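K.L.:
Predicted model and sequence below, questions to follow.
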Amino acid sequence: MIMAPALLILLWAMVIPRADLLPDKKSLLLPPVNFTIKVTGLAQVLLRWEPNPDQEPKDVELGYHVRINAPQEDDYETRNTESKCVTVLHQGFSASVQTIPWNGDSLLASNWVSAELKAPPGSPGTSIVNLTCTTNTTLNNYNPLRPYQVSLYCTWLVGRDAPEDTQYFLYYRYGSSTEECQEYRKDTLKRNIACWFPRTFISGRGSDSLAVHANGSSKHATIKPFDQLFALHATDRVNPPVNVTAEIEGTRLSIQWEKPISAFPNHCFEYEVKIYNTRKNYFQTEKMTTNTFISIIDDISKYSVQVRAAVSSVCRQMGFWSEWSQPVYVGNDDQKPSTEWFLIVLMATICFIVLIFTLICKIGHLWTRLFPPVPAPKNSIKDFFLMVSPERTVSSETEIEVISYVEEPGLETLEDSVF
C-alpha cells in the first residue's frame, strides 16, 4: 500500500515535462520587425527585415517565408534577412514576410508583416506601348579581351492619350550596369519612338533578365513611366552561319559552314540546311547539330543551299532561329538552258531558210532546172505494141486505095493511054 502513492508521484513527475512541450500561445513564432522595401535599380527592389528580438526560445533555427503580392504573385522561403526581387515597378509593389521554423519543428509560423511601394504618378494612357527589344552579337574590334559585344535595339509606340509634345527617354539595366539611350529615332512630331545601343554591358552568354525602363515629359500632362523585363533568349537575334560552301562530286552534295558570330561555342548550336532543286522546284530541309552535311542528289540539276542556326537547349533556353544565310549555288543546270536555246534557234533558222528557198524555187521554176526529171527505164512490151499499131494502120489505108483503083476502070485506061 505504501508503494502505490510513490508510483503515482513518479508518473505525475514524468507527465509534467511533456505537457510543457505541447504547443500553446507561447510556442507561436514572432513576426519579423523593421520590414522595408527599397528600390535599388531599374525594376529591382531589396526586401529587408530583422528577427524579432523577443523571440523565444532563442535556440530555435528560424527561416522566413516571403510572399510577393503585387504586381505578380510569388512566394519562396529563405534563411536570410534580406532578398532581392526583380520585377516591374510602374504598377507598384507589395510584399509580406513571416517567421517559420526552418528544421520542421512543431512551432507555428508567425503572423504576416507587409510593406508596399506606391505606383509612380502619371496620367493613364500616356506611357509607351508595344515595347519590343532585340539584341545582336557582333565582333568587338576594340577590346581583344572581350571579343564579342552585344547591341540593343528597342522600338515602341506613343501612348494613346499622350500629348503631342510628349518626349520619351529609354534606359536599360543588365546586372549592376545601367545606361541611358543616346541614339533615338523620331516620328513626324519629333517624338522618340526607337533607340539604338551599339555597345552594351549585356553578356552574350548571360542568363539575367534585361530590364528596360521608359519615362517621359510633357508640358500638359505627367507621363506615366513603364517597365518591362526581357529574357535574353527571347531577344537574341542569332546571326546566320558564316562561310557556307557547297561542292558536288558525282551525285554527292557536300555542304560545310562555320558557327555564327556568337559568344557561345560550337556545341551550343543547332542547324537547319535548306536545299532547293531549281530544275524540279523542290525543297529539302534537314536539322543537325554538326556543321557538315552530305546529300545524294541529281547531278544534272542546279541547287541553291542555305543554312540557319539557333542556340540549343544544351546551353540555354531555346530561342529563335537566325535568318537564312545567303544562297550558295552549285550544279550544272546553269549551262543547259543556253545550249538548249541555241539548238532551238539553230533548228528554227534552218527550217526558215529551207522554206524560203522552196518558195523561190516554186515561183521561178528553178526546181525543175536544177533537178530535171529522170527518164523512166524502157519497157520492151509497151514499145512493141506501140510499133505494131502504126504499121497496121498504114496497111489498111493502102488496101483501101487499091480497092478504089479497081472500082474505077475508066481512070486506069486513061492513065495507060497517056504513058
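P.N.:
Yep, that arrived. Numbering: from 1, shown residues only.

K.L.:
CA only for contacts and neighbour counts going forward, please
P.N.:
Fine.

K.L.:
quick one: which helix or strand includes Gln306?
P.N.:
Element membership of Gln306, judged by DSSP states H and E, is strand 302-311.

K.L.:
Quick one: name whatever helix or strand follows that strand.
P.N.:
Per DSSP H and E, the first helix or strand lying C-terminal to strand 302-311 is strand 328-331.

K.L.:
now that following strand, how far from the centre of its chain.
P.N.:
With Cα atoms, centre = their mean, to the nearest Å as the basis, strand 328-331 stands 22 Å off its chain's centre.

K.L.:
And that strand, what does it pack against?
P.N.:
For strand 328-331, the packing partners by 3 or more Cα pairs under 8 Å, 6 or more residues apart in numbering; DSSP states H and E come out as strand 242-249, strand 302-311.

K.L.:
Relative to Asp208, which of the ones you listed is closest?
P.N.:
Judged by Cα to Cα, the one of those that comes nearest to Asp208 is strand 302-311, at 16.5 Å.

K.L.:
In that closest one, which residues are buried?
P.N.:
Going by neighbour count (16 or more other Cα atoms under 10 Å), the buried part of strand 302-311 is 302-311.

K.L.:
take the one below as the second:
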Amino acid sequence: MMRSVNFQCISGILIYLLVNARWATASMITVDPPANVRVEDLGYLGVVDITWEPPVSLNNSQCTPRFELQHYDTYEQRWKSVRTKQQKYRAAFNFGKEIVIKLRTYLKGACTDDKELWSKWILINDSMPMQGDPETSVKDFHCIYYKFETLKCEWKTGKLSNSNYELQYWQDGMPGKKTCDHYLRATGINTGCVFEKEKLQLFSSLFICVTGMPGMNPIRQSYFSFQLQNIGKPGAPEDVNISKTQNGELKLDWRPPIGKIPSHCLEYEIQYKEKTDTWMTITEWRETTYSFNISMPLHELCVHIRAKTNRYCADDGYWSDWSTESCWEEVSPIPEINIKWVYCTGIAAAVLLGIFVIAVLYVVIKKRHWSEKLQHKAKTLVY
C-alpha cells in the first residue's frame, strides 16, 4: 500500500514538472516579424504587390509560420485585414494619399504547445512621388454608367498653363493601362471621357488616373477607383399603363428599362397623385406591377416611375430619369334607362315614320283614283 501511494505521488510530481517545463519553454519562445518587406508598383494605377520573407529565427522551427497583413483602404476609408501562409499579397491604393501597411508573424503549433504567438507589427508608411502644382489637379470628378452600356466620366479643370488632361485607366484582364479615346472638351481643354468601344466588366474594380499630357507642363495626378455596378444609371421604365380591374382597383404595370442590367437587380420608386394634389411616393418596389387599393373614390390619377440598382446587386447607384407621366380618368357611364329610352324613341319614330309614309302613299293613290272617276262622270254628263 505504501509503495503504491509513493509511486502515485512521484508520478504526479513528475507529470506536473513536465507540463510546467513545456509551458515555460513555450512561453519563452519569441516570434520575430517578417523580413525583407517590399512594395512593388505594377504600373496598374494603384495596384501593388507586397512581398516578404519569414524571420530567420524560424528557419529550423517545427511550426509553419503564418502572417497577418493589414492595410488602410483610402477609397473605402477602412482597414482591411488578411491572414495567409503565402509571402505575397496584392492590394490597391490611392497613390495620391499615404500608403499604410502593417505586417506581423503569427505562430501556432507543436513549437508553441498549440498556443498563439504574434510578433511585433512592422509598420510601412510610404507615398508615391507626385509632380505638378496641387492646384492643377481635377475637381469634382465623377462617372456614370448609363444604361450599364456607356461609361461617361467628367471633371472640372484646375489652374492650367500650357497643359491639358490625359485620362488613363486599367481593369483586371487588361495587359496594361490604356488612355481615353474620346474626350469631352471645353475651350480646347479635356473635361471628360466617354468609353465608347471598351468592354468593361461589372463586379471588377476600374482604376483611373487623370494626369497631364506628355510634353506639356506637369499636372498633379488624381487617382480614382470604383466598380461599375455601383455607378450605374438605368434607363427610365417604359410602357407605363394604368387600368381599372373588375374589383374596382387601379392596376399599374410597366416594362423594365432597356439595358444590360438584369431585371431582378432593379428596384423602383413610384409617385402618384390626383392632378390637383402633391406627389405621394412608394419606394423599394421590386415588381413591375402595382395595385392601388384606395378607399376614397378617385376620378383621375397620374403616375410616373423611376428605377435604380437594388442593394442585392450593387452597393450604390443612380436613379434613372422619371418615366413619361401616365394618367387615368374616370369616364361617367351613360345610365341604362336613358339608353333604353333612346332605343324605344328610335323604334317608335321609325314606326311612325313608316305609318306616315304608308298614309301619304295611300292618300296619293286614292286621290288619283277619285280624280279619274270624276273625269269619267263629267264626260258621261257632257255626252
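P.N.:
Okay, I see it. These figures come from a predicted structure and were not determined experimentally.

K.L.:
hmm, back to that, for Asp74 of structure 1, find the nearest of the helices and strands packed on strand 328-331 of structure 1.
P.N.:
Using Cα to Cα, those put strand 302-311 closest to Asp74 of structure 1, at 29.4 Å.

K.L.:
if we can go back for a sec, out of the buried residues of strand 302-311 of structure 1, who's nearest Ile275 of structure 1?
P.N.:
Val305 (4.8 Å).

K.L.:
To which residue of structure 2 is the closest one aligned?
P.N.:
Alignment note: Val305 of structure 1 maps to Val303 in structure 2; criterion TM-score structural alignment.

K.L.:
Looks like that match contacts Glu329 (just checking).
P.N.:
No. If you go by Cα atoms under 8 Å, Val303 of structure 2 and Glu329 don't touch, sitting 11.9 Å apart.

K.L.:
Now the residue nearest the centre of structure 2: closest residue in space, sequence neighbours ignored.
P.N.:
The centroid of structure 2 falls nearest to Thr309 when counting by Cα atoms, centre = their mean (3.5 Å). Leaving aside its chain neighbours, Thr309 of structure 2 sits nearest to Leu266 (4.7 Å; criterion: Cα to Cα, 6 or more residues apart in numbering).

K.L.:
What is the neighbour count of the one you found?
P.N.:
Using other Cα atoms under 10 Å, Leu266 of structure 2 is surrounded by 23 other residues.

K.L.:
ok, it to Thr157 of structure 2 distance?
P.N.:
Going from Leu266 of structure 2 to Thr157 of structure 2 by Cα to Cα, to the nearest Å gives 35 Å.

K.L.:
One more: Ala236 of structure 2?
P.N.:
Applying Cα to Cα to Ala236 of structure 2 and Thr157 of structure 2 gives a distance of 31 Å.

K.L.:
swap in Leu167 of structure 2?
P.N.:
13 Å.

K.L.:
can you check Val240 of structure 2 too?
P.N.:
41 Å.

K.L.:
Asn239 of structure 1: what's it in contact with?
P.N.:
136-137, 260-262, 309, 322-323 (Cα atoms under 8 Å, 6 or more residues apart in numbering).

K.L.:
which of those tops the neighbour count?
P.N.:
Those, ranked by neighbours (other Cα under 10 Å): first place Ala309, 25 neighbours.

K.L.:
For burial, what's the neighbour tally of the residue lying closest to that residue once chain neighbours are set aside?
P.N.:
Of all residues not flanking Ala309 of structure 1 in the chain, Tyr271 sits nearest, at 4.5 Å (Cα to Cα, 6+ apart). Look at Tyr271 of structure 1: counted by other Cα under 10 Å, it has 22 neighbours.

K.L.:
Next, the contact list for the alignment partner in structure 2 of Tyr271 of structure 1, please.
P.N.:
In structure 2, the residue paired with Tyr271 of structure 1 according to TM-score structural alignment is Tyr268. Remark: with contacts taken as Cα under 8 Å, 6+ apart, Tyr268 of structure 2 is in contact with 283-287, 305-308.
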